[in-house]
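Colleague: what would the 3D arrangement of this be:
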Amino acid sequence: MIFYNQVYQYTHKEEKSRMRIIELESSIVYFVDLHGDTSMPKNTLIEDLENEIEADLLLPISDPFLKSYSDKDLTDKQIQKREEDWRVASIGWENYKEQLLDKKTREATLQQLAEQFEIPKIKVKRIFSRFWQRGLNKNALLPDYMYSGGKGKEKRLSEQSNIGRKKKYNSFKQRISITDSVKKQILYVIKTFYRKKNQPTIQDTYDYLLNEYYSDSYYEGNVLKYRVWDDSRIPSYDQFYYWFKKLEDPKLDIQLRQSDKEFNLNHRPLLSNTALETDGPGTRFQVDATIADIYLVSSFDRNLIIGRPVVYGIVDVYSRLMTGVYVGLEGPSWVGAMMALDNMITDKQGFCARYGIDIGEEQWPAHHLPGIIIADRGEFEGYSVENLINNSNLKIENTSPYRGDLKGIIERQFRTMNGRIKRLSPGAIQKEFRERGDRDYRLDATLNLNEFTQVIIHLMLEHNNKIVDKYPLEKKMIVDQLVARPLNLWNWGIENKKGRLQIVDNRNIFRLNLLPKAKARITRSGIRFKGLSYGSEKAINEQWYLKKRGESLEIVYDPRQVNQIYIPYVNGSNYDTCYLLETSIQYKGDYLEEVEFYKELQQEAKAQEKRKQIDNRINTNSAIRSIIKQAAKEKKDSEVIHISKSEYLKDIRANRQAEKLMNREQENFDLTSVADQKKANVIDTNVQENLQEETPKKPSSRLMEKLKRKRDEEYEK
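Modeller: Sure, this is the predicted structure:
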């Protein structure tokens, strides 16, 4: 299978001969060589190229120009030159693609573009050569300033009349004829009265017509009233209704009485099919998010309800195959969208295996980048998506606000999914079935995030094998007896259609264009981010914790797990990985949402204990003050009146020694007392008395007596 924008290298040539696929047709492939200052497109049969690949003469290789540049790292001159060249490349490629691919018309087209933009023809050639060679994206046109200068130096990247209806019975009173003036009156009341947000009825509008043009006003007291004319002088309701319908503008009525959104969603004519807008798998993917109608519990403690999860889905417009999914607590936001995009290019067999679901690669073969992604505004507008567009051959089409119908395929899939969840899962929202006094469905929450992800995966796998109703099968599909299931349509489209599927060679560089960025701080306890500590070999070798302590640095991170964070290099092609330190290893393998949830839980627990801590501190201070007060009273009662300061302060050492000896009498461990009590009934009394008489008096006892006497003498003086 030849993929769009894939780079190949010949193995049988001495010099490196690389080429990039820049366009695919039914049987012809266009490519450019990656070497040379100017390189014009060549073409060959897809069959010949596939034969060379099968014979290992041509090998797919990683894109050597795949980078992750951020505009903030580029200089103003680089951005200016890129935008000037991009204007030439984008307009020329969009309007003159066939002429540029055709060798017979190429030179004339290049000359036409040179005159249009008032630049030399050779410059136009170089612009398109760089555009084709380096991946057909905006950043392919960046000047190579980063390679200028001395080696090893740091570089900065910065819009008839009718006489009226005939009467069926002559007994009916004659009505007026509907002249042009009457029609103008009807049209006027439609414009000024009917087309209002309060949505007056047709009967209300008819009454307004009579009030304005076919009635007399009079006062009854101070109250202004109206009297409608005789029936022969006014249009009947049937006449009004007939001309109302002839003069109405349904589209304008809905837009002015309700909204443009209501018309576009529920009344807009459906004259086409989204599949007709594509030329095979990968031409367009639709992405959307929904908040699932179910409450989940924490994976740490099932007694903790964590709310409703966010589900992102990506679907291929041509085949209806689900190509990406994300289930989490983040969003709807860029973080959730980023995770879905990463899953889009992920091998689904390995993805399902992480959740204990074994599938074959043929059951979910989607792991590609499309040509266009159709998304909502909001999460797909901003810095991160700009990085993605500039560094890859991908376009983002944002829909108008409140226009979910423009992403009808994925919207319909979400409705079906939520319906299944409501019928099967505990904790699902059941508002339409609840009555007053019923049990709160949130109390039935049972599934955690991991288990709910398993449920979503099974629903996705079921969808990929479900027959698509009202799919516009092509004649060749009918001849091939194709059953319109997403998997069948995907595989058939790859074999028979062109499409725009792209393979991502370096997933890590792709992630650098997706991952959210944040600030981390270097501290003595490691690189601190979201309350967790990280470390890296580079940080240790370069002594960051000493030389850069207190500094902040830009990192990228994956909210799905907190095992590591990444520090991107300025050159856009590499990064440094920082791993969790032992002090934060307990959170290894956890979602960032759950880590933040437990950090908040800790803060709440501390806040609840704060009052208890204050009470404890107050009571402790009160007890200390009580002890001090009692001691001061006893000191005052025992104070010797006639004693000098010097006498009061002398002999501190002797007093300390006496106090120490008295404390030893109370503090010493007497292990014989328990043993003596156990043997009291067997020891001879006389022997015991003799032992006591023979036991000499301890020197410490004599010293204690001496110290006591000396202290008493000093107090008697």
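Colleague: going forward, measure contacts and count neighbours with C-alpha atoms only.
Modeller: Fine.
Colleague: and the helices in the stretch 301-450 of the chain?
Modeller: For the stretch 301-450 of the chain, the helices defined by DSSP state H, counting those that start in this stretch cover 334-344, 348-353, 383-391, 408-424, 449-464.
Colleague: in JSON lines, list these along with mean neighbour count and distance to Glu47.
Modeller: JSON lines is the format used below for the helices of the stretch 301-450 of the chain (neighbours: other Cα atoms under 10 Å; distance: least, Cα to Cα, whole Å):
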{"stretch": "helix 334-344", "mean neighbour count": "23", "distance to Glu47": "29"}
{"stretch": "helix 348-353", "mean neighbour count": "17", "distance to Glu47": "29"}
{"stretch": "helix 383-391", "mean neighbour count": "19", "distance to Glu47": "30"}
{"stretch": "helix 408-424", "mean neighbour count": "16", "distance to Glu47": "34"}
{"stretch": "helix 449-464", "mean neighbour count": "17", "distance to Glu47": "30"}
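Colleague: could these go into a markdown table alongside distance to Glu639?
Modeller: As requested, the helices of the stretch 301-450 of the chain are exported to a markdown table (distance: least, Cα to Cα, whole Å):
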| stretch | distance to Glu639 |
| --- | --- |
| helix 334-344 | 76 |
| helix 348-353 | 84 |
| helix 383-391 | 80 |
| helix 408-424 | 84 |
| helix 449-464 | 74 |
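Colleague: one more, so I can put them side by side:
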Amino acid sequence: MLLQRDIIHFKKAKEPKRLSKRIGGPFAFLHDLRTQKVAKGTRARVVFAQGEHVILFRMSESSTKLWQADQDFLRQLESKGIIETEPYRSDGMKPQTQYTDVQIARRDEAWKLIEPLIRSAPRIYNKRFRVDAIRSQASKARVELIRSGKADRRKEKKGLAEGSAERRIQNLLRRYWCRGMTPDALIPDYEEVGGRGQRKNYRGSKEKRPVGEGRQVCRITPEIEGVFKKMTDRYYKGKDRVSLKFCSDQARGYLATAQLNKDAGLELRTGEEDWTDKVAVPSYRQFLYWYNNSGRSADDEKERLGPSGYDMAKRARFGSSLSRLFGVGSRFEIDATVLDVGCVSLIDRESYVGRPTLYLVIDVYSRMIVGMYLGFENASWHTFGIALRNVAEDKVKFCSRYGLDIEPEEWPVRDVMPARILADRGEGEGYKASDLVAKTGVIIENTAGYRGDMKGTVEKRFDIINNLLRPILPGAVAFDHMKRGDDDYRRKAKFNIDEVTRAVIRAILYYNNHHVLSGFKQPKEMVAAKIPAVPKAMWNWARSNGQSELKGFSLTELDFALLQTGHATPEKKGLRFQGMHYRSAELYEGGYAHKTGAANKQVVSWDLSNTSVIWRHRQDGSRERCELLEDYAAYKDLSFSEAHKLRLEQNSRKVKAEIASSVAFHELVEETRADLDDAEFENPQKLRASAISSAASNRKTELDIERMQEQLRRELRARNFDRAPGTTPAKDDRTNPLNATS
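Modeller: Sure thing, here's the model as predicted:
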């Protein structure tokens, strides 16, 4: 079954077929692929799928051609060899660090322009609706542009009269459908155009409009902003519900008083002139502008209303009820907790390690557990990525790593990603999450702080898994483990991390395939089809009936989207990254070995959990695999944090060994000097010339003495051996040194 983003390649030309009657269906407003003539080499992308019906877009940025087709007809074409399905294209996908600020800004601007149209699928594929929607969006864009003051009215009106805005939106839609249906598809193609500088900010005219005859204009300075903050902190944050106008009046009075005291204010106030014209204070409008741009309104509301009141009246609301979901893949929930089971060491079962961290990824519509992670890494973006990667991973291979043989039907989740992911504000927020959204098109939603009930689906799965494992695994946390006199649950631990992981996988398989969800309210279509409230049954039913928002994503694409990005320094030995060297055959075979140093740094992607390989980014967007050199075999297959810790330990041992070596060498030198002092005491003069000439005879004498000493040592060892218990000398052998007598 074809999924959204799949690409179809016509290996042969397809001739049109004349139909006796018009074919209906949910997309009857489009031409049927059966009646269309398609040339050889044409490529089309599945831009929308609903059950057995799909919408195809001919991949061209110069024209918009959409067809409707059904899955059976496409399977017939594939069996005849007319079409083939291409793998998901990832060429051109680059890390955010390789895009300029201008490119990212243009991408965000373009995405903001067409996002309402994309969200209106499948109506956007109807030409009549699309034309009206494009005109409406162009009109809104024109109004917003003119109101913002960033465009000349005459030029803007002239451009819109010629239809330039409509053409731009149409071209952006084609580019979005043609280049992968992700926000990064809207990145401009130019990379070497223009200078590499910062965009100039328009500061406006230096001249200010008059505010009254003789009246001074107050320009907002950091000192005035400090007064604004001081008065707002003092009055607005309290429970008295003081208004912003009151805070503004206090700030204006404070500033006016300070100016009067500085300029002999008493004389000014008692003089005949209107002293208020001599004082420059900010207006209430200026105060409101500062407050609205200070980013403190949410914090102030929490202080004024209290945590409970804020969550009730002002908190952000993310609808996650079942009634708002289209089907499987509409929303995944992901969260982490500490498992209620302790583990022992993989190396020594007598060493207690602790309780591991469990990540679960849940499909909200079917309650299917689609991914997991269990390990000793704390909850972070790294472990978030491992759990998300497990969603697209082949579950048969994943389970086989832990000694479990399953059939693909037992865990039918692989090579897919959802439309949305609901996560905590911790690991699911930040530039890494934004980078993932840009690369995959998956929307990441965040819950409010301390609002675990907003992810009730995944929270309940933790409770179910712990309840399944707690009675059967040793070392589980008891409900009353803190009670005085009870046994320490940690002393009962028997399983290592691999064995606990195997038990968790078995629990997940049981839950997905056999656990009946009590109290789960199924949709009416599912009830009519008599589908049991079992996660796998509901998952399979929803996919077979087209109630799915799953996106096709290969494991390779997802791996690259989740990798960290950094810089490696070329050196003679290889690419140096995080204190280790990696082999880049392509870089050095191309004559790059002499271009070393920080000025020639290379952009690389790397996996936090494995030091064995990194990927160097080429200029065209592709990447080269660079493996760790053999000199660093001790760090292979470790995580980067483990390798860093190991290097620190080695450096510490090296420093200690060097200190001990220095002390030993100093003692050697001192003992040798002591022997030299004794020798000089016996013969303080230099050797005579005759002693040098008789060196050969002296050497022979020394050799005879050395041999005699060695003979005496052998005889002494023989006598000691003869006296040892259990030995008898040979009496008939008089030449045997064992029979020698004193």
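Colleague: returning to what we had before: out of the helices of the stretch 301-450 of the first structure, which is closest to Glu714 of the first structure?
Modeller: Proximity to Glu714 of the first structure (Cα to Cα) singles out helix 449-464 among these, at 80.9 Å.
Colleague: map Ile692 of the second structure across to the first structure for me.
Modeller: Taking TM-score structural alignment, Ile692 of the second structure has Arg653 as its aligned residue in the first structure.
Colleague: let me redo that: Thr85 of the second structure
Modeller: Matched by TM-score structural alignment, Thr85 of the second structure corresponds to Pro60 in the first structure.
Colleague: give me the buried positions along stretch 615-627 of the second structure.
Modeller: For stretch 615-627 of the second structure, a neighbour-count test (16 or more other Cα atoms under 10 Å) marks 615-617, 623-627 as buried.
Colleague: between the residues you listed, which sits nearest Asn292 of the second structure?
Modeller: Of all those, Asn292 of the second structure sits closest to His617, with 41.7 Å by Cα to Cα.
Colleague: if I look at that closest one, how far off is Glu115 of the second structure?
Modeller: Per Cα to Cα, to the nearest Å, His617 of the second structure is found 30 Å from Glu115 of the second structure.
Colleague: cool, Lys494 of the second structure as well?
Modeller: 53 Å.
Colleague: if you count what's nearby, which of these two comes out ahead?
Modeller: Legend: neighbour count by other Cα atoms under 10 Å for Lys494 of the second structure and Glu115, higher for Lys494 (19 against 12).
Colleague: can you give me the neighbour number for Thr278 of the first structure?
Modeller: Close neighbours of Thr278 of the first structure, defined as other Cα under 10 Å, add up to 20.
Colleague: just checking, it touches Arg320?
Modeller: No - the criterion here is Cα atoms under 8 Å, and Thr278 of the first structure misses it with Arg320 at 11.7 Å.
Colleague: related to what we said a few turns ago, nearest spatial neighbour of the match of Thr85 of the second structure, chain-adjacent residues omitted?
Modeller: Tyr8 (4.3 Å; Cα to Cα, 6 or more residues apart in numbering).
Colleague: centre of the chain versus whichever strand or helix holds that neighbour, how much separation?
Modeller: Secondary-structure assignment from DSSP states H and E places Tyr8 of the first structure in strand 7-10. With Cα atoms, centre = their mean, to the nearest Å as the basis, strand 7-10 of the first structure stands 36 Å off its chain's centre.
Colleague: now the element after it, going C-ward?
Modeller: Once strand 7-10 of the first structure ends, the next helix or strand along the chain (criterion: DSSP H and E) is strand 18-24.
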